[in-house]
Each structure stands twice: as C-alpha cells, then as structure tokens.
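Peer 1: The sequence isn't on hand, but the structure is:
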C-alpha cells in the first residue's frame, strides 16, 4: 500500500538492461514505490522482479499485461510509468498510460516526429504530464548546451553516436535531438565545398534537412557515447560524452519521475525541466 508521500511507479520493460537499473533505483528511493513490473519475457512471468534482477525480493511480480498493471497503479494514486521497451511498441504503451491517467516517462527512442506530435495532442486533451527523454544523463544535457554555444561560432558540424549492438534504432534519439537543437538556431551548416559522391551508399552517414551529418556506430562493448565535432579553418572543436555504466542515467530518471507529476502536457528533452 502506498502512502501519500510516495509516487507509485510502473516499469515497462523491467527485465531489460535499463529497466533493471530503474527497478533498483526506484526501490531504493524513499519517495517512490514500485507497484508494477511489466515485461514480455515468458520465462519470468509471475516471478518477483527483485529476485529476477538479483536485488532481493520486492514483492512485485513480473507481468505481461501492461493495461491491467496501469489500472492497478492508477487505483493507488497519481502514478508514473517508466518505459524502456522497443521502438515498435513504445507508442501504444505511452498512449495507453495517458489514457489511464498514468504519467509516462519515456526513455525508449525511435518515436517519429508525427508520433510525438500525436502523443502531445493526446496528453494535452487528457491534461496528463508526459516526458519523452532521449537521454537521461546530466552530462549529455551539458554537452548539448556547449554545442549550442559552439554553433554560434562554427558553421561546420557533424555528429557521431556510438551504442551497443543491441540498440534497435539508428540514429540515436540523443543524436537526433542534438541536431534538432542546432537547427533551431536558424543558421545553415556545412555549406558544400564540392559536389560529393559516395562510392558506397551511406559512407557519409545520414543527413538532416539543414545539412548536419549523423553517423551511427553499433558494437559490443559500447554503452552510449556521442561526439559533436565542429570544424573551421585551422581548428577542430570536439565535444564528447561517454557512458561506462547505466547507473549514470538513474539520477535523471528519478528526477523525471518527480518532475512529471505536476505537468499537464508533453515535454520533450530533459533540458526543458532542469
């Protein structure tokens, strides 16, 4: 049973790499209480999520029925769903959470701009807060802010993002968001000096409408990394953020769980709530 001072939290994708870290972090936070653990893995259905992830019993079973779990969470007060699932399922999961009055905090990337607009409209109509966060690292937010400062003085920039080889989408949501933030400055980038050709398609990476190149690397041994490289005559300015442990994202996740509670609409990006 929750208390008035505790926020009920459902973790969708609880047995995944990020989901496990969220479960641990939520279970240790005095103002939060884990009330639901949802995962499609058939081998762990009904088992205690704490036992599954190796942190001791939490008395919360792993279930596959997200909607039933959302109904149960909503009955315990204003609740939050943290989603770390898959690009193919995240849209419906977030829409379901909003429909049941549960506030989504979304770490799953791969939502299209159209899907984000539709979710924003739905959240507005429901007066339900929603946070879509491409990256929960405070260091990434600082890197993006530094990139905005550098872009005032550099006209050429490319982004390299590097992730583990089990990441389903490319480019990463962080890279896309970084490019969008640079675009919002309203200046042209990377004005072509030559007529480029690619002897191998994709050699120059993907390119945004305003000319920012994004390159994606997928290798085992990586977690989440990004470089923003600025170039000018006689100089290169490189901003880089590296992640060595998924626990580094947890302060940002816990912050978002708390900050989403009073919201009545969708917000994209952690920089908007810091």
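Peer 2: Nice, I can see it. No experiment lies behind these values; they were computed from the predicted model shown.

Peer 1: can we go C-alpha only for contacts and neighbour counts from here?
Peer 2: Noted.

Peer 1: where does the closest residue to residue 216 other than its chain neighbours land in three-state SS?
Peer 2: Computed as CA to CA, 6 or more residues apart in numbering, the closest residue to residue 216 that is not its neighbour in sequence is residue 161, at 5.1 Å. Using DSSP: H, G, I helix; E, B strand; the rest coil, the structure places residue 161 in strand.

Peer 1: Thought residue 222 was touching residue 161, still the case?
Peer 2: No: the pair residue 161 / residue 222 is not scored as a contact, 10.6 Å apart, by CA atoms under 8 Å.

Peer 1: Confirm that residue 73 sits in a strand.
Peer 2: No: counting by three-state DSSP, residue 73 is not part of a strand but helix.

Peer 1: hmm, back to that, neighbour count: residue 161 and residue 222, which is higher?
Peer 2: residue 161 (23 against 15; other CA atoms under 10 Å).

Peer 1: where along the protein do the helices fall?
Peer 2: 17-28, 49-53, 66-74, 90-99, 113-126, 138-150, 173-183, 250-260 (DSSP state H).

Peer 1: Below is structure B, check it against A:
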C-alpha cells in the first residue's frame, strides 16, 4: 500500500481526498491546509487528519507521518516549501498546479533527477486524452482554423490553465481562447477545428471534482512504473498508447 500525503484543502483537494481514501491501493495519511487547522481537525468524509502548514514544517510533518508520495492541489508557492524534502527523501510527486512560473517549473524538473515527478495543469484523464487527440489532429491538418472554448464557475477569475496549455500545445495564439463564467460549472473545455465544409469538436466536461482524484490516482499508479525523471500526463498516456500499438 502506497502512503500518500495531500497538499491542499480547497474544494478540489477535499474531493481528491475522498477518492484516495476509497482506493485500497493507497493510504491517505494526512492533508495540509495553508491556514491554521483546529486541534484534532479531520476531513469530514474520510476521517483523515488535516494539518495547518503555518504551525509545522514539512520536515517535521514527514518525520512524524512519513509517506511515499505527495499529491499537490494547493498553490504554486507550496513547491518550494516541500521540494527539498521530496528530493532528499525521494518521494514521488504528483502536482496539479496550473500556475507555476517558468522558474518554479524548472525547479520541479530538477527534482526529477532524484525521484519521479509529474506535473499537469489538469489532472483528469479525459482532458489529457483530449489534448493528445487535438495535437494529433493539428498535425494531420495544420491548415484548419482552431478555436478554444473554456467554461468554469462564476468565481474563477483567470483564464483556465488547461486552456492555455491546449493553446501552447497546438501552437495557436492565446487570443483564440474564449472564456465564459457561468453559475457553478466545474470545468468545460472544447477545441473546435474548422475545415472547409466541416468542423470537428473535441469536448471534455468535468462533472464532479472527484474527476481530479481519479486522474491523480491514475497518474500516481503509472508513475510507480516509471524510472526517476520529470513527466507530464502526455508522457504517461503516450507510453500506454505505444504499448497498445505494439500489441496490435
């Protein structure tokens, strides 16, 4: 059984905790939050202890409650607070942070010299398959017009990091992204290819935030099969695609 520590206690983190807790391959040992946690605070749905990082260091936390892997759904600044512990203890890392600076992302790459690291701005299997399929279609038909539509809950202020990744992957300008903020939408991404006399739409909807948890479980399971290094979700999916093609 793989022991896991979860960074982040927002809506996504709480949903991810439920998925890991329900999976018999993993033991979710603790959850951290940025603000002070009450004495004896636990995640209501799982009973897993919740700890405030403003009252303890990552080193002390890992000494008292060792884990094999860290799953990060917190914020971009957290990486530097635990990165050296990941390196020295050779902990696996699955990070779902979408807002890393180039410097932070480069730092994450260096951790791959000592352990296994995966970073993805969106942790759902479906959206990463969409990106892979869109990349393939873009290669086949570079002449097609491309538009990207992303929809999220009303309170999300910034352009979706996943939409930005799609634009970067397809080498289209960011002004081809249209953003809508409506009600309580969890996440909708759509890539539209305009051909002469036809269109192709690739669509992904996140129905519940638990989709991020099933993606993180998948990513960590695949990371266990890898050697030390820095990986993206694309790397894991392509490894599976190549294996399937070899069987065919």
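Peer 2: Now that the structure is in, tell me what you want to look at. Predicted, not measured: the structure shown is a model, and the values here were computed from it.

Peer 1: Overlay the chains and give the TM-score.
Peer 2: Laid over one another, the chains give 0.81 as their TM-score (TM-score structural alignment, normalised by the length of structure 2), with 230 aligned residues with a CA RMSD of 2.4 Å.

Peer 1: hang on, the earlier thing: so which of the helices of structure 1 gets nearest residue 238 of structure 1?
Peer 2: Residue 238 of structure 1 lies closest, by CA to CA, to one member of these: helix 138-150, at 9.2 Å.

Peer 1: In structure 2, what stretch matches the closest one?
Peer 2: The aligned range for helix 138-150 of structure 1 in structure 2 is 125-137, by TM-score structural alignment.

Peer 1: Name the residues of the matching stretch that are buried.
Peer 2: 125, 126, 127, 128, 129, 130, 131, 132, 134, 135 (16 or more other CA atoms under 10 Å).

Peer 1: could these go into a markdown table alongside distance to residue 169 of structure 2?
Peer 2: A markdown table is the format used below for these (distance: CA to CA, whole Å):
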| residue | distance to residue 169 of structure 2 |
| --- | --- |
| 125 | 17 |
| 126 | 16 |
| 127 | 13 |
| 128 | 11 |
| 129 | 13 |
| 130 | 11 |
| 131 | 8 |
| 132 | 9 |
| 134 | 9 |
| 135 | 7 |
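
Peer 1: Let me see the contact set for residue 162 of structure 2.
Peer 2: 98, 121, 122 (CA atoms under 8 Å, 6 or more residues apart in numbering).

Peer 1: Over in structure 1, see which of these survive.
Peer 2: Retained in structure 1 (both residues aligned by TM-score structural alignment, their matches' CA atoms under 8 Å) from those: 121, 122.

Peer 1: Of the contacts of residue 162 of structure 2, which is the nearest to residue 11 of structure 2?
Peer 2: residue 122 (14.8 Å).

Peer 1: and that closest one, what does it touch?
Peer 2: Contacts of residue 122 of structure 2 by CA under 8 Å, 6+ apart are 96, 97, 98, 128, 161, 162, 212.

Peer 1: how about the last one, what does it touch?
Peer 2: With contact set as CA under 8 Å, 6+ apart, residue 212 of structure 2 has these partners: 12, 15, 16, 122, 123, 124.

Peer 1: With residue 47 of structure 2 as the reference, measure out to the residue nearest the centre of structure 2.
Peer 2: In structure 2, the C-alpha nearest the mean C-alpha coordinate belongs to residue 96, at 2.6 Å (CA atoms, centre = their mean). As defined by CA to CA, to the nearest Å, residue 96 of structure 2 lies at a distance of 23 Å from residue 47 of structure 2.

Peer 1: same check, this time on residue 183 of structure 2
Peer 2: 31 Å.

Peer 1: cool, residue 174 of structure 2 as well?
Peer 2: Residue 174 of structure 2 is 43 Å from residue 47 of structure 2, by CA to CA.

Peer 1: These two: which has the busier surroundings?
Peer 2: residue 174 (16 against 13).
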